[in-house]
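Colleague: Fold the following, please.
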Amino acid sequence: MVPPPEAPVADGVSRGVRLGYGVGSFCTATFTTVPGLLLLFYLTNILAVPAWLAGLIVFAPKAWDLFANPLVGQWSDRTVSRWGPRRPWMLAGALILPVSFALTFAGPPLKGVPAALFVGVFFLLAATGYALYEVPYKAMPAEMTEDYHERTSLLQWRMIFIALAVALSGIIAPEIAAHSLDGYRVMGIVCGAVLLAAMLASFLGTARAPFTGSAEPEAGLRAQLAAARDSRPFLWLLGLSCAQTLAAGVMLAAAPYFAAYIAEDTSATSTLFAALVGPMLVTMPLWVWIARRMDKRGAMLLSGVLFMGGALLTVLTPLLGMVYAHAMIVIVGVGYAGLQLLQFSMLADVIAHDSAVSGKRRGGVFTGLWTAAENVVTALGALVVGAGLAMGGFVSSDPENPVTQPGGAVTAVLLVQTVVPALITFAGVLMTLKYRLTAAHLASATPRTT
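Modeller: You can find the predicted model right below:
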């Protein structure tokens, strides 16, 4: 007989549940990758929205997450249902996100400011649906197993699905969009269908997920936010993750411009993305091994250095050519694979540590704050790129009225793709040195006395 979702389960996580949980990452990767890669370019080069306003439109709906995500986290922490505390909210997100995502790229017969407002409204709805799904989704691994290293193994499956989804999103979505209005419309519908399938599959696939949590939910959002604020491991992990995510967001938003104005080949967007995500498909077992040998913090430091070094060396592309650029992006991709795996494994450790020392269930608020910060800094990447392009004198256009960009704009494209993310990643590496939650610390955690 299968135990109810709320019952503690001693067994490990079955392969079926790992697959069911992992497939939900198609939602995570698609919603992060496609807008991060194409939305800014869609606004500036298809709908003729000024670069500074386009960056603001991409960023502003995600700022809403700072308010919405902690609320969703609190609601999921306090939910009691036959489906468990997390899955009802995942289903709610599946009813909102796919449709609003498709409408974001619906290509209205508008240009400039009116087009920006249209896109902004539906992107805000999409961000809300994503919060309803992603916040409880990220909280689940800490409640599936109590084993420090099994969490990394569990999340390895998630990272494999993320790599596949990022590959499909970053390689196929630009090909479907094809820098045309009709292409973006079709791309939005296709990605919306992928989102719906992934979200429903993970909702159904986690029906038999073990639930090891026995802590009671913390009463009151203010108390939960205070708990997150007082958790030093969480704050340092959030800081280093924000730095790494911002660096990736900047590179993501800059990629189509790098392909168009540095490589002078718009199809290079897809090949550069293949170089970035290819390592994620083959290096996950290696990063699991490195994390066991060097502990997670040491592995995180190594992955950050690889990401930073590859990004910085890409600045030599105008001198050494696109083959060299692809080789450097492969190095970035190896580091990015480690960053993606390790930060979520470490987040599960932080949630488990807090539950052990507090006796409270508040992982939803931790993941709510985490997801809000993740979404905001990813969108902030587009804002940074938009501001950089505006400072360089970038001229927005539409397919019927192409323009030649000034030299300052081309230089800005090169810098925001290379030097800027490298500097941001360096800040993340410094913050990683302050992270102290190891396997030994987690094993020795004891409840606080009051």
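
Colleague: Please make it C-alpha for all contacts and neighbour counts, starting now.
Modeller: Noted.

Colleague: Might you report the residue contacts of residue 351?
Modeller: 142, 362-363, 366 (Cα atoms under 8 Å, 6 or more residues apart in numbering).

Colleague: Next, the structure of the following sequence, for comparison with the previous one:
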Amino acid sequence: MADTFLPSRGLRTGFGAGALGATLSSGVVPLLFLFYLTEFAHVPPALAGLLLAIPKFTDVVLDPWLGRWSDRWARRTGSRAALLAANALLLPSMLVLLFIPAGGLPLPLRVSVIGVLLVAQSLIFTVFSVAHTAIASDITDTIAGRSTLMSARALGQTFAGLTVSMLAPQLVGAFGSGAGGYLAMACTLAAASALALGLCWLAVRRTPLAVGVETKAAAPLLTALRSTLRNRAFYCVVLILVLLGTSSTALFAALPYANQHLLKAAPEHLSTLLTPIFVALLVGVAAAPALTRRMRPNVVLAAALSTALAGIVWFAAGPRENTSMIAAGVLFGLSCGMLTVLISTLAMEAATHSSSQGESLGLYLGILFSAEKLGQSLGGIVVGFGLEWVGPLQGTPAPEAVRRLGLLFVSAPAAALLAALLVLLPFTACTGAHSIKEHNA
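Modeller: The predicted structure follows:
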């Protein structure tokens, strides 16, 4: 059985290191890869947006199957640790391969190669995420213990995001600002990722499989998926996760363009805008557990979503200068930090409750991570097609193109957050946040 006590500090640190390493190997893609594709790989903007979206739509189809497959692998080996060990090698390698210059290849071949690599990276990341998140229920069987591990996971992700936002633009600039600079940046982050993933494996390698695999003859995948639809709390949280991912990905994908054409700043200046966002994310992650102990989680969800929307509106209403945009980013980051902990914990609780009745925990987590990636893909699609609407930005862009870029920069993330608030209102009675809290009271 899983341990009923809180995980030790060393175990929490190792578990958080896994999230740190995985995010170091994947966080550059939503942050800089669209800009890299259009500016250095010479892929047309709309095609680049679709290219980034294809792996996510592949995930929507394959992630539930991969999650269920990871359960079967764990049942055969007696632990989820072997999957974590494999990913300690695969994820950093995929990051390096994505940034190998391919500009000399014909466009169809170039797009095909990049597309295959993006799909492979995304599927490998799913296998890691399912095994890493599910092993939390093997470590501890209490809500407090799982919440502690989910907080460590969120802290690892946030530290990685902060590291990427601070160092990635600086590394690109230090290594030459061209395609070679991006490759050197990828190699540096990949080395750090491999180290963190290795530390995670060392911490959890002796954790035996305890819960989460199907206890009866496995039903066909479609039948098992239909059974999950009874868990309305889980799907309420999932829908909010999709919309939050759409908003944040759209903001980060558009930010390099806003930095260059709205602020007239060099690529290194991105660190000035991104670092406060991720520092605020850390504060939000730290504050979330205390807030949820004092307030109903659905109230915290509504407040955090409203605060994030206020940050986006500030981007629109405030002047195009560092102080104002940093303040808006801090407001957005603070709310996203709270949402990161709250959504992951509530989704995990809803999924674990169903898995205790014989359903596959990996299946639920596969659905969760496919939803997360769907939100990211929708954000990339919106920005990719939005850039086509904006018009050419190379050289000295036309004033109308700059005006449209400013509108896209704000409206895309704001619309997704507003939709999340509208989704939350009619489902308050059955939202996972409220239902799970009552169930476990």
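
Colleague: what's the TM-score here?
Modeller: Scored against TM-score structural alignment, normalised by the length of the second structure, the superposed chains reach a TM-score of 0.90; 429 aligned residues with a Cα RMSD of 2.3 Å.

Colleague: sorry, back to before: please list which of the contacts of residue 351 of the first structure are preserved in the second structure.
Modeller: Contacts conserved in the second structure for those, counting by both residues aligned by TM-score structural alignment, their matches' Cα atoms under 8 Å: 363, 366.

Colleague: Closest one to residue 300 of the first structure out of the contacts of residue 351 of the first structure, please.
Modeller: Proximity of the contacts of residue 351 of the first structure to residue 300 of the first structure (Cα to Cα) peaks at residue 142, which lies at 19.4 Å.

Colleague: Strands along the stretch 351-450 of the first structure, start to end?
Modeller: Per DSSP state E, counting those that start in this stretch, the stretch 351-450 of the first structure carries strands over the ranges 360-361.

Colleague: all helices of it, in order?
Modeller: Assigned by DSSP state H, counting those that start in this stretch, the stretch 351-450 of the first structure shows helices spanning 363-391, 407-417, 419-432, 439-443.

Colleague: In the second one, which residues are buried?
Modeller: Of the residues in helix 407-417 of the first structure, 409-410, 412-417 count as buried by neighbour count, 16 or more other Cα atoms under 10 Å.

Colleague: Residue 152 of the second structure: which element?
Modeller: helix 143-174 (DSSP states H and E).

Colleague: Just after that helix, pick out the following helix or strand.
Modeller: Past helix 143-174 of the second structure, the next helix or strand by DSSP H and E is helix 179-204.

Colleague: Which residue range of the first structure does that next one align onto?
Modeller: With TM-score structural alignment applied, helix 179-204 of the second structure matches the range 181-206 in the first structure.

Colleague: and of the helices of the stretch 351-450 of the first structure, who's closest to residue 207 of the first structure?
Modeller: By Cα to Cα (comparing all of the helices of the stretch 351-450 of the first structure), the closest turns out to be helix 363-391, at 18.3 Å.

Colleague: Now find how far off-centre the closest one is within its chain.
Modeller: 9 Å (Cα atoms, centre = their mean, to the nearest Å).

Colleague: which one of the contacts of residue 351 of the first structure is nearest residue 165 of the first structure?
Modeller: Among the contacts of residue 351 of the first structure, and counting by Cα to Cα, the member closest to residue 165 of the first structure is residue 142, at 23.1 Å.

Colleague: Count the residues that sit near the closest one.
Modeller: 26 (other Cα atoms under 10 Å).

Colleague: How about it, nearest residue that isn't a chain neighbour?
Modeller: residue 348 (4.7 Å; Cα to Cα, 6 or more residues apart in numbering).

Colleague: Could you check which residue of the second structure pairs with that neighbour?
Modeller: Under the alignment (TM-score structural alignment), residue 348 of the first structure pairs with residue 348 of the second structure.

Colleague: Same check on residue 371 of the first structure?
Modeller: Under TM-score structural alignment, residue 371 of the first structure pairs with residue 369 in the second structure.

Colleague: so what's that match up against?
Modeller: Contacts of residue 369 of the second structure (Cα under 8 Å, 6+ apart): 63, 126, 129-130.

Colleague: same thing but 7 Å
Modeller: Listed by Cα atoms under 7 Å, 6 or more residues apart in numbering, the contact partners of residue 369 of the second structure are residue 126.

Colleague: Which part of the second structure matches stretch 245-262 of the first structure?
Modeller: By TM-score structural alignment, stretch 245-262 of the first structure lines up with residues 245-262 in the second structure.

Colleague: mind checking how far the match of residue 348 of the first structure is from residue 241 of the second structure?
Modeller: As judged by Cα to Cα, to the nearest Å, residue 348 of the second structure and residue 241 of the second structure stand 13 Å apart.

Colleague: Next: residue 163 of the second structure.
Modeller: With Cα to Cα as the criterion, residue 163 of the second structure and residue 241 of the second structure are 23 Å apart.
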